[in-house]
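**Student:** dropping the sequence and predicted coords here.
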Amino acid sequence: MHIHILGICGTFMGGLAALAREAGHRVTGCDANVYPPMSDQLRALGIELIDGYGADQLAIRPDLFVVGNVVTRGNPLVEAMLDAGVRYTSGPQWLAEHVLQGRHVLAVAGTHGKTSTSAMLAWVLECAGMTPGFLVGGVPLNFGVSARLGEGRCFVIEADEYDCAFFDKRSKFVHYRPLTAVLNNLEFDHADIFDDLAAIERQFHHLVRTVASKGRLVVNAREEALQRVLAMGCWSEVVRFGARKESPGGLRARGEPHAFDVLRGSLKIARVEWSLMGEHNQLNALAAIAAAEHVGVAPEAAAKALASFENVRRRLELRGSVEFGAGEVKVYDDFAHHPTAMRTTINGLRRKIDAQQAGEHGPRQRILAVFEPRSNTMKLGAMKAQLPWSLEEADLAFCHSGGLSWDAVQALAPMGEQAVVCDSIDKLVSRVVAAAQPGDHILCMSNGGFGGVHAKLLDALAARRA
C-alpha cells in the first residue's frame, strides 16, 4: 500500500510513518516547512518528503491519504482531496487497523508523563525478553528511535487525549482498544479544543469504555479527576498506584524518588534504584511496574530493568556546560510546557542539585528557569495565573513573550524582580547570560525548538567567559 501522510513531521505522525515503512508500505508525506529532527529521520528511512500542502500532490495518487490533526479545512490539499473524493483516514485509525489489531496494547494516558512512562514500560518489557513494539512521543535513549513494530505480542503506545483530525474530533486514544490502560493523571489542558476539565474527563471515560473486562486499568490514586472518571462506570480490574497511605492491592513508594521500595499494601515487593529524580518519575515508575505486571513481568524484574532506564530526550537533558569562573554553568532542555509540569521539572532538578551538594560547603546552586508559553493552552492564556506558582522553586525566571496575546509582565508580577520578560530570543539570551553565576543551572522549558535558545546560551556564555 502507498500512503501519503499530511503533517508527517509531527512526533506522532512521524512515528506512524516509520512503522508503516517498517511494515513494508510505501510512504510519502508532506508538512509545512519540513523540519528536523523528524525530517532527517524520515529521509534516512527512504521516505520522500514534500514541503507544503499543494493541491498538486493529488497527482501522487496514493492508495490512501493519512491526515494529521495539524491540517484543517481550507488547507489546499485537503480541499482538493475532498473535491476529488479520494480515500483518507486519520493517523490513529490507520494505526488501529494496520498495527494494533490482534496485539496486546498497553496504552499510557494522562496530562503529564505519557512519554516517560511509555518509554519506561517499553524498556521493562524489552528487558523481560518480550521485544515489544512501541510508539512514543519522544526518543527513548535506551532505544534511539521513537517507534518500532517489535516482534512480540505487546505494543506500548502513548495515548494522547488530543483530537484525531479535522473530521474526527474524538481523542486519539479511543482508537487504540488497549487491554492495559494507564491513567497517569488528569488536569485541564488543550484549551483550544476542550471547554473545561469535565469535557476531558468524558473523553477519558470513552477510553475506559474500550477496555475489556479481562483488562487492567492502572490509575493514579491521588487524582480526584480520575476517580470521577471511574465513577462514570468501570468494567475492568483497577490497580491504583501512588496512594500516600496503605491501600489494599495498590502500589506505593517508600523512600526518595531516586531510591525507593515498592510496596503492595504493607508488603515490600521490589526496590528501584536509578538515575532519575523527582516524585513525578517515582509515580511514573509505579505505573509502569503495575502495567508490566499485567503481561507477566514480576515487579522485582520490572524494578531491576528500571535501574538501567536512561529516560527520554528533552527530559532534563543536559545540552552542555561552560566553565565559568570558579565553577561551571549547565544548560538543560526539557519538554515541560504546562504549569504543573514546569513546577514538577524544577522540583526534580532542585532535588538532584541538593542531593549532589549534600555535605558540601558553599552557596546553594541556583536554578534559572527559561521558558516560553508555546502550547495552544498557554498561548490562550488559560493558565497564566498559575505561572508564579509553577516557578516558585526557581531562583530566577525568564519568559519569552513573543507572539503572546496576553501580558506576561502582568502575569509574572507577583514574582517581582525574580522574573524577567523578553519579547525576543536574543534579548532573552542576553539577560540570562548577564545574570549567570558560577554553579548555575539554566533550565530551558518548551514543547518546541525555542529558537535554538540552548545553543545560543552556550555560545553566549562561552563568549562572556572569554
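**Tutor:** Arrived safely, thanks for sending. Numbers count the residues shown, from 1 in each chain.

**Student:** please make it C-alpha for all contacts and neighbour counts, starting now.
**Tutor:** Will do.

**Student:** which helices and strands does the host helix or strand of Ser118 pack with?
**Tutor:** For Ser118, the host element (DSSP states H and E) is helix 114-127. If you count contacts as 3 or more C-alpha pairs under 8 Å, 6 or more residues apart in numbering; DSSP states H and E, helix 114-127 packs onto strand 104-109, strand 154-158, helix 279-293, helix 299-306.

**Student:** ok, which of these comes nearest Tyr35?
**Tutor:** Closest approach to Tyr35 among the helices and strands packed on helix 114-127 (C-alpha to C-alpha): strand 154-158, 22.4 Å.

**Student:** what about versus this one:
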Amino acid sequence: MNIHFIGIGGSVMHNIAIREKMNGNTVTGSDDAWYNPSESRLKENGLLPQKAGWFPENITSDLDKIVLGMHAKADNPELLKAQELGIKIYSYPEYIYSLSENKERVVIGGSHGKTTITAMVMHTLRLQSYDFDYLIGAYVEGFDSTVRLSDAPIIIIEGDEYQTSPLDKTPKFLHYHHHIGVLSGIAWDHANVYPDFEGYKNQFRLFAENSVKAGAFIYNEEDKLVKEIVEGNDKIHFDTILLPYTTHSSTVKDGKTFLKTELGKMEVSVFGEHNMSNLNAAKIVCRRLGIRESQFYDAMMSFRGASKRLELVGENDNMHVFKDFAHSPSKVEATIKAVKKQYPKQRLTACMELHTFSSLNKEFIQEYANTANSADVAIVYYNPEYVEAKGLPAISKQDLKDAFKKQDLEVFTTTDELESFLVAQDWKQNNLLIMSSGKMGGMNIESLANQLLG
C-alpha cells in the first residue's frame, strides 16, 4: 500500500505514518514545518521530508491513499492535485476508523481529563496483557508511541471535539463511532472554531447521541452541562446503557493521596479532585472491558500519569516543581487547586502561558475570572507577537489582571523577565507549577527547575 501524509509533522500524524511504515506500507509525507519530537522521530524512521513545503509532484496516480492533517489548508497544492487525480483522501480520524471498523471502539471525550482517562485505561489493559490498539495525545509510561495500529480486537481512542480537517468541520470524535463512549466534562474551548458556547456544547450532545444500540455511554453526572445533555435525551438510542460516575472517594495526608476502596486505602501518584473523577471514569471503562475492580486498583497504584499532566519535574525537601498541559480556564483552576490541596502547608507559585487563540482573545479571557485564586502567587506569561500573529486585538497587562479578577497577578511578556522573577523568589516551602499547552516561550523548564532546587 502506498500512503502519502499531507501534514506529516503533526503530533498524531507523524506517529500514524511511522506505524504504517512499520506495518509494511510505503509511506511518504510533506509539511511546511516540523518540530521535535516529530522531527527526530520522522528522521529516525526515514520519513523526514527532504525540505519543507507542499509539492504537487509528490502526488502521483500510484498512491493508494492520502491522509490529510488539520494543519493543511483547503487550497493546499498537494490536496488539490490529489482531488484532481481522484485519489482516496482521509482525514486522520476517518483513517483511524477505516482501520478499526471491526474492533471494539472506546472513545474518551470531554473538554478536560480525556488524556488522563485514556492513559489510565491503557496502563490497566497493558498490565493485564490485553491486546489493544490506541490513539492518545500524550506519551504514557510503558508505551513507545502515541499510536498503535494492528490486528488487535480493541482500540482505545482519545477523541477531541476539534474540527476534523480543512474539508470536514465536524468534530473528530464523531468519526470513530464508539461502542463505549466517555464524556468527562464540558467547559468552553476552541473559541476560534466555536465562537459561541452553545455551538461548542452541541458538539458533545452529538457525541452522546452518536452512541450505538447495546453500547455504553459513561458520563460525569457531577458536571451540570454533561448531565443536561445526557439525561432525558431521547435522541440517545434507548438501548444504550447510560453509566453515570462521580468523583472517587479519597483522602490526602502528608502530601500523599489515598483512594478509599472496599479493599482498604491505596496510595496513588495522581492527585486532585479532577484526577479522582478521571479515575472513576477509567474504572468503569475497564469494567466494561472485563477488568476486575481489584485489578484496576492494582494498576492505579503504579500509574504515574500521562506526559505533562501534573508531571513532577523535580523536588527536594522544600519544594516540588510540576509542569502541566493546562491552558483553558477550567483546567487551570482544577490544576492549581489540586496542587494546593496536595500540599496545603506549602505556598504555591502558579505560572501559566497564554498562547492559544482562545486564551489570547480579549473577549474569551474573561472566562479566566477567579481561576488562579488558590495560588499564593499567580503569574501569566504571554507574547504580544502571538496576539498580533493571530490577528487579535492587543491585550495589556491590566486587561489580564481585570479578566482574572486578580490585581496582584504578575504578568510577563518575555521569558527573560519571567525567569529572573522566579529565580529571585524564596523557594523555602514554596511549590512551583508551570502550565502550558505550548513551549512556554522556549523556556527550559527542566533547567530552571534544577536551578531552583539547587
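**Tutor:** Perfect, thanks for sending it. Note that the structure is predicted; figures quoted are calculated from it, not measured.

**Student:** hmm, back to that, how big is the offset of the helix holding Ser118 of the first structure relative to the second structure?
**Tutor:** With mean C-alpha distance after the TM-score superposition for the first structure, helix 114-127 of the first structure departs from the second structure by a mean of 1.0 Å once superposed.

**Student:** sorry, back to before: may I see the helices and strands packed on helix 114-127 of the first structure arranged in a markdown table, with mean neighbour count as well?
**Tutor:** Listed next are these as a markdown table, based on neighbours: other C-alpha atoms under 10 Å:
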| stretch | mean neighbour count |
| --- | --- |
| strand 104-109 | 26 |
| strand 154-158 | 27 |
| helix 279-293 | 24 |
| helix 299-306 | 22 |
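
**Student:** for Ile353 of the first structure, which of these is the nearest?
**Tutor:** Nearest to Ile353 of the first structure among these is helix 279-293 (14.6 Å), distances taken as C-alpha to C-alpha.

**Student:** now the closest one: how far from the chain's centre is it?
**Tutor:** 15 Å (C-alpha atoms, centre = their mean, to the nearest Å).

**Student:** what's it aligned against in the second structure?
**Tutor:** Mapping helix 279-293 of the first structure onto the second structure (TM-score structural alignment) gives residues 273-287.

**Student:** now render the helices and strands packed on helix 114-127 of the first structure as TSV, adding distance to Gly381 of the first structure.
**Tutor:** Output for these, formatted as TSV (distance: least, C-alpha to C-alpha, whole Å):
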stretch	distance to Gly381 of the first structure
strand 104-109	24
strand 154-158	26
helix 279-293	25
helix 299-306	37
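
**Student:** quick check: which of those is nearest to Leu42 of the first structure?
**Tutor:** When these are compared by C-alpha to C-alpha, strand 154-158 sits nearest Leu42 of the first structure, at 19.6 Å.

**Student:** mean deviation, the helix or strand following the closest one versus the second structure?
**Tutor:** Using DSSP H and E, the helix or strand that follows strand 154-158 of the first structure towards the C-terminus is strand 163-165. Overlaying the second structure shows strand 163-165 of the first structure at a mean distance of 0.6 Å from the equivalent residues (mean C-alpha distance after the TM-score superposition for the first structure).

**Student:** which residues sit against strand 163-165 of the first structure?
**Tutor:** Strand 163-165 of the first structure has contacts (C-alpha atoms under 8 Å, 6 or more residues apart in numbering) with 67-72, 90-92, 169-172.

**Student:** which among these gets closest to Val329 of the first structure?
**Tutor:** Nearest to Val329 of the first structure out of the contacts of strand 163-165 of the first structure is Val70 (C-alpha to C-alpha; 37.4 Å).
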